[in-house]
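*Asks:* quick check, what structure comes out for this input:
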Amino acid sequence: MVEIPAWFWTATIVLVIGLFVFDLVVAVRRPHAVHLGEATFWSVFYIAVAILFGFATWWQLGTTAGTEYFAGWIVEKSLSVDNLFVFVIIMARFSVPAEFQQKALLFGIAAALVLRTIFIAVGAAAIQLFSFTFLIFGLILIWTAVQLVRHRNEEPDVEDNFLVRRARKIMPVSNDFHGGKMLAHENGQRVMTPLLLVFIAIGSTDLLFALDSIPAVYGVTHEPFLVFAANAFALLGLRALYFLIEGLLERLVYLSIGLSVILAFIGVKLILLFLHEDVNKAIPEIPTPLSLVVILLILVVTTVASIVRVRAHPEEKAKAHSIRMRRKPKKEEEERRSS
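*Replies:* Predicted coordinates for the structure are as follows:
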């Protein structure tokens, strides 16, 4: 384990909270539709901040910590792109006006960051207490990889997840966005606006993604601090990245296959680690620098192959890959599209 100074922990948390508050002020102070130039600027800004933090980690904590951070951040960033597919569907299903999409994304991402922090703490405790935790994580990732490929051509039903259904039962839902409010009054009655349902849908969706992404990042680093930092900096730039690549997502037709290969690779890495530590030291481990190279190579090949495929078959479009969400039966989906 890497020794993390208390001041480095504190500085990182302050930086993450400061960046999020700054992002919130920028997005909510003046609701507006985000254009390509603005999305590009903020995407580059947050990627630059994440990279600079990685160099600071490398300098302060050493080469091993720096390599593990970058590997974890790249894994989380690539998995976050998969989140964006579902976010696009959510925005479309609830017909969210362009000027309110930033607010919904940010509140959803804030909830995701809090929930992932809890998951990271639970994962760290499990690793300390149970030697077979890496085996379980590895099997979860391999199972997820298989399911990701199996369901790559299906679309999740984002309006019918458990928390959204419960929210509808607790309070009436308005058809009006009421200027971007979460709650409002109609005819003397307190109601939820569709924006609150969008916030719940985004937050709960990311919670489901965290069940896979947290074990994945623990596959490249066992240090909770680096797991937290990789998740935080991957999530912070998600709002801007959403608007930057919203129109490009459907071109990544092989993303589900690429991500499934990455998850399966990390799953095998975790299982080998368990066997090395608990069964036989002669069983080889997969070093983190090699993991970083393999993950980058898979992402490059996936992206290039997707671009080549779409050029040859422009009618093909990528789909969301949230395998844990309820999916529309094919007949129901066909009826929705025809209407």
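*Asks:* drop to CA atoms for contacts and neighbour counts, all remaining ones
*Replies:* Noted.
*Asks:* name the element the nearest residue to Thr133 once chain neighbours are set aside belongs to?
*Replies:* Nearest residue to Thr133, sequence neighbours excluded (CA to CA, 6 or more residues apart in numbering): Ile127, at 5.5 Å. For Ile127, the host element (DSSP states H and E) is helix 98-129.
*Asks:* so which bits of that helix are buried?
*Replies:* Of the residues in helix 98-129, 99-113, 115-117, 119-120, 123-124, 127 count as buried by neighbour count, 16 or more other CA atoms under 10 Å.
*Asks:* residue contacts, the most centrally placed residue in the chain?
*Replies:* The residue lying closest to the centre of the chain (CA atoms, centre = their mean) is Ser80, at 3.2 Å. Neighbour list for Ser80: 234-235, 238 [criterion: CA atoms under 8 Å, 6 or more residues apart in numbering].
*Asks:* to compare with the earlier structure, here is another sequence to fold:
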Amino acid sequence: MPISTLVAASEAAPPGSDIVVSPLAWVAFLAFTAVLIAIDLLLHRDDHEISFKEAAVSSAVWIALGVSFTFVMWVWLGGDAATQYITGYVIEKSLSVDNVFVWAVILGYFAVPKHLQHRVLFWGIFGALVLRFAFIFAGIALLNQLEWLIFVFGGFLLFTAWRVATHDEGEIHPEQNPVLKLMRRTIPVTADYEGRHFFVRRDLRRFATPLFVVLVMVELTDVVFAVDSIPAILAVSRSQFVVFSSNVFAILGLRSLYFLLAGAADRLVYLNVGLGIILAFVGVKMIASHWYHLPTLLSLAFIAVVLTVTVVASLRATADDHAGAAESQEGQAHG
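*Replies:* So this is what the prediction gives:
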């Protein structure tokens, strides 16, 4: 590649930095998000166990909304913004799958009743949206003021890629979490769940319930995963609106994704490897952006290929074991 091309690329504005969104548009989007949250809360106002069919339909609706917003971005802000949005959406959605499996460990450890799981995840994700909003604006402000931070963020993504690719799900131990230990020492917690309540009063004292402890743990896991995923999306776009909107649509569908995939962790055996490759690619892309901005469409294509190969390879690798387990259960039933 000619040196002049590299120089021109290095002097070009970071992707998304030229996207201008008016305050009125921000208000409209936040209002639309609030309406979606209110509808979801209304549909699940009665606590009940989420069936696989309900989770599948809900997931399809959320994904359709997220993907459809690409068209809105295209018409409103142009092709570059739309490509950056859908790439950010795919990155956030794929990285969130690992978060879903951690939720499964936490909810299983605390034996959260199935009819209360949607409630705790709903409020956990609501809090996550507020945290993401703050993280995104802070991250973009830092990158705009201190351009050399792209090397720090890129290096962090490479480290995270190695950590994710070599991570063993069996190492997750919620009982060893320092925040949980601190809560148990400082906050009075009831012995049992008190229905859907996060707090109850006993003898003029306010007690937290185990459901509140689970909520804090869910929020904590999102903070940890946000530290990984937000730098990854900032490698794709510096537009606050593009990054935040892609986060919103990816996160709002996480509850449904949890009920759909929580039992599939043993089938996606290569998921961590695939996510590690994606994070490593994004880390290299961020570092290289100082000299050359890789077209976002190529990034999207690479991520889509990695995800497809990861899922197909995982399902093929576990197909025999899954079939064997099914035959064993059938044999025991007939026996």
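*Asks:* coming back round to it: okay, the contacts of Ser80 of structure 1 in JSON lines with secondary structure and distance to Ala210 of structure 1 next?
*Replies:* Listed next are the contacts of Ser80 of structure 1 as JSON lines, based on DSSP: H, G, I helix; E, B strand; the rest coil; distance: CA to CA, whole Å:
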{"residue": "Ala234", "secondary structure": "helix", "distance to Ala210 of structure 1": "12"}
{"residue": "Leu235", "secondary structure": "helix", "distance to Ala210 of structure 1": "11"}
{"residue": "Leu238", "secondary structure": "helix", "distance to Ala210 of structure 1": "15"}
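*Asks:* would you list every one of the helices in structure 2?
*Replies:* 3-11, 23-43, 52-77, 79-109, 114-145, 149-165, 178-186, 210-234, 240-252, 254-261, 271-288, 296-334 (DSSP state H).
*Asks:* what span of structure 1 is the fifth one aligned with?
*Replies:* The reference is to helix 114-145 of structure 2. On structure 1, the counterpart of helix 114-145 of structure 2 by TM-score structural alignment is residues 98-129.
*Asks:* what about that stretch, how far off from structure 2?
*Replies:* Once fitted to structure 2, stretch 98-129 of structure 1 is off its aligned match by 0.8 Å on average (mean CA distance after the TM-score superposition for structure 1).
*Asks:* can you check stretch 74-84 of structure 1 too?
*Replies:* Compared with structure 2 after fitting, stretch 74-84 of structure 1 has a mean deviation of 0.6 Å; criterion: mean CA distance after the TM-score superposition for structure 1.
*Asks:* structure 2: matching residues for that stretch?
*Replies:* With TM-score structural alignment as the criterion, stretch 74-84 of structure 1 aligns to 90-100.
*Asks:* to which residue of structure 1 is Val164 of structure 2 aligned?
*Replies:* That one, Val164 of structure 2, aligns with Leu148 by TM-score structural alignment.
*Asks:* ok, its match to Ile271 of structure 1 distance?
*Replies:* Separation of Leu148 of structure 1 from Ile271 of structure 1 (CA to CA, to the nearest Å) stands at 20 Å.
*Asks:* now do Gln189 of structure 1
*Replies:* Per CA to CA, Gln189 of structure 1 is found 55 Å from Ile271 of structure 1.
*Asks:* identify each buried residue in stretch 265-281 of structure 2, please.
*Replies:* Neighbour-count burial for stretch 265-281 of structure 2, counted by 16+ other CA under 10 Å, picks out 265, 267-281.
*Asks:* okay, that stretch sits on what stretch of structure 1?
*Replies:* Mapped onto structure 1 using TM-score structural alignment, stretch 265-281 of structure 2 spans residues 249-265.
*Asks:* please apply the same query to stretch 22-42 of structure 2.
*Replies:* With TM-score structural alignment as the criterion, stretch 22-42 of structure 2 aligns to 5-25.
*Asks:* residues in contact with that stretch?
*Replies:* Applying CA under 8 Å, 6+ apart, the contact partners of stretch 5-25 of structure 1 are 103, 106, 225, 229, 232-233, 236.
*Asks:* what's the span of stretch 193-209 of structure 2, first residue to last?
*Replies:* When the termini of stretch 193-209 of structure 2 are compared using CA to CA, they are 6 Å apart.
*Asks:* skip the chain neighbours and tell me the closest residue to the counterpart of Gly54 of structure 1 in structure 2.
*Replies:* In structure 2, Gly54 of structure 1 lines up with Thr70, judged by TM-score structural alignment. Closest residue in space to Thr70 of structure 2, ignoring its immediate chain neighbours: Ala82 at 5.2 Å, by CA to CA, 6+ apart.
*Asks:* test my guess that that neighbour contacts Val67.
*Replies:* No. Checked against CA atoms under 8 Å, the pair Ala82 of structure 2 and Val67 is beyond contact range at 10.1 Å.
*Asks:* between the buried residues of stretch 265-281 of structure 2, which is closest to Ala55 of structure 2?
*Replies:* Nearest to Ala55 of structure 2 among those, counting by CA to CA, is Ala265 at 16.4 Å.
*Asks:* residue contacts, that closest one?
*Replies:* Phe101.
*Asks:* can you rerun that using 10 Å?
*Replies:* Counting by CA atoms under 10 Å, 6 or more residues apart in numbering, Ala265 of structure 2 touches 97-98, 100-102, 104, 169, 271.
*Asks:* look up how far Ser96 of structure 2 lies from it.
*Replies:* Taken as CA to CA, the span from Ala265 of structure 2 to Ser96 of structure 2 is 13 Å.
*Asks:* and Phe126 of structure 2, by the same measure?
*Replies:* Phe126 of structure 2 is 15 Å from Ser96 of structure 2, by CA to CA.
*Asks:* could you do His118 of structure 2 as well?
*Replies:* Taken as CA to CA, the span from His118 of structure 2 to Ser96 of structure 2 is 17 Å.
*Asks:* do the same with Ala325 of structure 2
*Replies:* Plainly put, Ala325 of structure 2 is 28 Å away from Ser96 of structure 2 if you go by CA to CA.
*Asks:* packing partners for the helix holding Ile127 of structure 1?
*Replies:* Here helix 98-129 of structure 1 touches helix 6-29, helix 63-93, helix 133-150, helix 194-218, helix 224-236, helix 238-245, going by 3 or more CA pairs under 10 Å, 6 or more residues apart in numbering; DSSP states H and E.
*Asks:* could you check the angle it makes with helix 63-93?
*Replies:* Interaxial angle, helix 98-129 of structure 1 versus helix 63-93 (axes from the mean of the first three to the mean of the last three CA atoms, to 10 degrees): 140 degrees.
*Asks:* follow-up on the earlier one: what's the closest of the contacts of stretch 5-25 of structure 1 to Ala210 of structure 1?
*Replies:* Proximity of the contacts of stretch 5-25 of structure 1 to Ala210 of structure 1 (CA to CA) peaks at Ala232, which lies at 12.3 Å.
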